[in-house]
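**Q** Any chance you can model this:
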Amino acid sequence: MMSELKKTPLYEKYLEDGAKVIDFSGWALPVQFSSIKEEHITVREGVGMFDVSHMGEIIVEGEHALEYLQYVLTNDASKMTDKKAQYTMICNEDGGVIDDLVVYKLGENKYLLVVNAGNTDIDFEWLKSHEKDGVTITNVSSEYGQIAVQGPKTLEKLAPEVKEDISEMKLFEFLKDVEIFGKNVILSQSGYTGEYGFEIYCKAEDTVAIWEALLNLGVTPCGLGARDTLRLEAALPLHGQDLSTDITPYEAKMGFSVKLDKGNFIGKSVLETQKSEGVKRKSAGIELLERGIARTDYEVFDNKDNKIGYVTSGTQSPLTGRSIALALIDTDFTAIDTEVYVQVRKKRIPAKVVKTPFHKN
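**A** The predicted structure is shown next:
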């Protein structure tokens, strides 16, 4: 029941705007406002916004904060500046991905970790279990709201409303304590759609005012349905499907987020071996050649009826109408144009391995 689900500060606004609300990782969130296809195309061609206030926020601070992050995260946190965020992962000892996240350096010894909503408590407990002297870890998720404004027309909507010049900001660059619509926020040039855009981190109590101001500018509200089809066209992984504690960064083709030369970190030994010896299975983009949709967990076969893996994420592209998917399959079958077959209900449908991302802006 909706009454038992967690709600973001924008929950009442969804209902006013006629959104269809669903249970997502224990949160009541909008799957769509108009239609998934309309919202998807709006973000590809114009500008849309998403409530992502369900995402988790964890502060890591203290004298040894950097040293600690270097041990619990896969990327090299020492490369971050006060204006550049970093995509990274938390791995277990076997190299499996506990979560993928973005880290913001807020000060000399203070970092903001933005984690997936369904993993917030798991991540927090894992981080606390490896806590060191000189480090304080705090779950501040309830203090933040987050709105993602995405699409090629984002800048023309946001730039006049921000006190600083944001026109030259590059991916993962951010401004802290910047003013927008009279509210102090963190403004990050980032997103989960494959389009140009910004993510606004604000005080929870300011979320509604910022959302309403964006609505007044003509920014279209979008739901989780379009967010998922957009990220899949961009071949961005979803934790729990394309990434998991059983899938490593190298298997997911996200090895850029692992820096083996930075010193010791959790999972390094296994990841070092995978980097030098290669992986037996790997994520690949596939496209069905006949009608059907490749859903998560559908089995993938070679042309001799041998099972070679499974679909991790799949959809019908709202842009092209093609059935696209990410699949974790035997590495021998990941070359472009390799013929594979996907078991869709009782039918085995031919498919081919294609380049990712499926869509590039």
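**Q** From now on I want contacts and neighbour counts done on CA atoms only, so please keep to that.
**A** Noted.
**Q** quick one, helices of the stretch 201-350 of the chain?
**A** 207-216, 224-233, 268-277 (DSSP state H, counting those that start in this stretch).
**Q** between those helices, which one is nearest to Gln343?
**A** Closest approach to Gln343 among those (CA to CA): helix 224-233, 19.9 Å.
**Q** Output the contacting helices and strands for that closest one.
**A** strand 27-32, helix 36-45, strand 307-316, strand 323-330 (3 or more CA pairs under 8 Å, 6 or more residues apart in numbering; DSSP states H and E).
**Q** one more to line up against the first:
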Amino acid sequence: MENPLANTPLHDTHTALGGKMVPFAGYAMPVQYPAGIRAEHAAVRTAAGLFDVSHMGEFTVRGPQAEDLVQYLTVNDVSRVAVGQAQYSALCNERGTILDDLLVYRFADRIVLVVNASNRAKDWDWVTRHAAGHDVEISDDSDDIALIALQGPASQEILTPLAAVDLGAIGYYRFAEGYVAGVPATISRTGYTGEDGFELYLPAPAAPAVWNAVT
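**A** Down below sits the predicted model:
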């Protein structure tokens, strides 16, 4: 028997909007809405589109040797990442084989690894096994965090009235902590569409309210 699909915190929102739900990385995810893929693509290229990427995994590393552990696990140079900056990198095994690509976020008191949903379990196993011997505390916070991506040339204009931070001051692959629609959020100028945009890391229960505020 196949394992049942997991739902993101926005599942009910997607179904109410008529989203066509399909299996993806163990989750029920909307592959398209009634307007169709062409219209959605055009919106992202000319204005903005909103994506639910809450299936992604988030691992938090804290402690005196947090940087040492992440430096050991990933291929990019974490020592060059400033507080408030994100870095694209990869997890590799001892032979240099890529296990996953990921984003590394440096906060003042922690480092957060954002991994792909399909690799979350094996990535967590790899990270925890190699954390032994390091003075760190690690946690898998994936189920507590929702991730919404607003992507497209109009993203900043749309998000500005809702954000209690200066979005113009957030550079590419930089982030700030603040509020969106009154909800505490990490606001990151990152994305995967090739357009300008923001990714919003939110408490999972607040995701529908923020989604509705943005739309």
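**Q** Could you point out the longest helix of the second structure?
**A** What stands out as the longest helix in the second structure, according to DSSP state H, is helix 120-131.
**Q** buried sites along that helix?
**A** Arg120, Asp123, Trp124, Trp126, Val127, Ala131 (16 or more other CA atoms under 10 Å).
**Q** So the spatially most central residue of the second structure: helix, strand or coil?
**A** Compute the mean C-alpha point of the second structure, and by CA atoms, centre = their mean the closest residue is Leu147, 5.0 Å away. In three-state terms, and counting by DSSP: H, G, I helix; E, B strand; the rest coil, Leu147 of the second structure is strand.
**Q** Can you show me the strands along the second structure?
**A** 20-24, 27-32, 49-52, 57-62, 85-92, 98-106, 111-115, 137-140, 145-151, 175-180, 183-188, 197-203 (DSSP state E).
**Q** what do we get in the second structure for Ser283 of the first structure?
**A** Taking TM-score structural alignment for the superposition, Ser283 of the first structure sits opposite a gap in the second structure.
**Q** how close does Ser283 of the first structure get to Ala325 of the first structure?
**A** Distance from Ser283 of the first structure to Ala325 of the first structure, counting by CA to CA, to the nearest Å: 10 Å.
**Q** Looking at the two, which is more packed in?
**A** Neighbour count, other CA atoms under 10 Å: between Ser283 of the first structure and Ala325, Ala325 has more, with 30 against 27.
**Q** Spatially nearest residue to that one, not counting backbone neighbours?
**A** Gly314 (4.0 Å; CA to CA, 6 or more residues apart in numbering).
**Q** quick one: Leu73 of the second structure from Ser155 of the second structure, how far?
**A** Taken as CA to CA, the span from Leu73 of the second structure to Ser155 of the second structure is 33 Å.
**Q** That should have said Pro161 of the second structure, apologies.
**A** 11 Å.
**Q** Settle it for me: which of the two has more neighbours?
**A** Comparing Pro161 of the second structure with Ser155 by other CA under 10 Å, the one with more neighbours is Ser155, at 21 against 12.
**Q** Quick one: residues contacting that one.
**A** Residues near Ser155 of the second structure by CA atoms under 8 Å, 6 or more residues apart in numbering: Ala47, Ala48, Asp196, Gly197, Phe198.
**Q** winner for burial among the helices of the stretch 201-350 of the first structure?
**A** helix 224-233 (a mean of 23; mean count of other CA atoms under 10 Å).
**Q** Output the residue interval of the second structure matched by that one.
**A** So helix 224-233 of the first structure is aligned with nothing, judged by TM-score structural alignment.
**Q** need the contact list for Asp123 of the first structure.
**A** So Asp123 of the first structure contacts Ile98, Asp99, Val115 (CA under 8 Å, 6+ apart).
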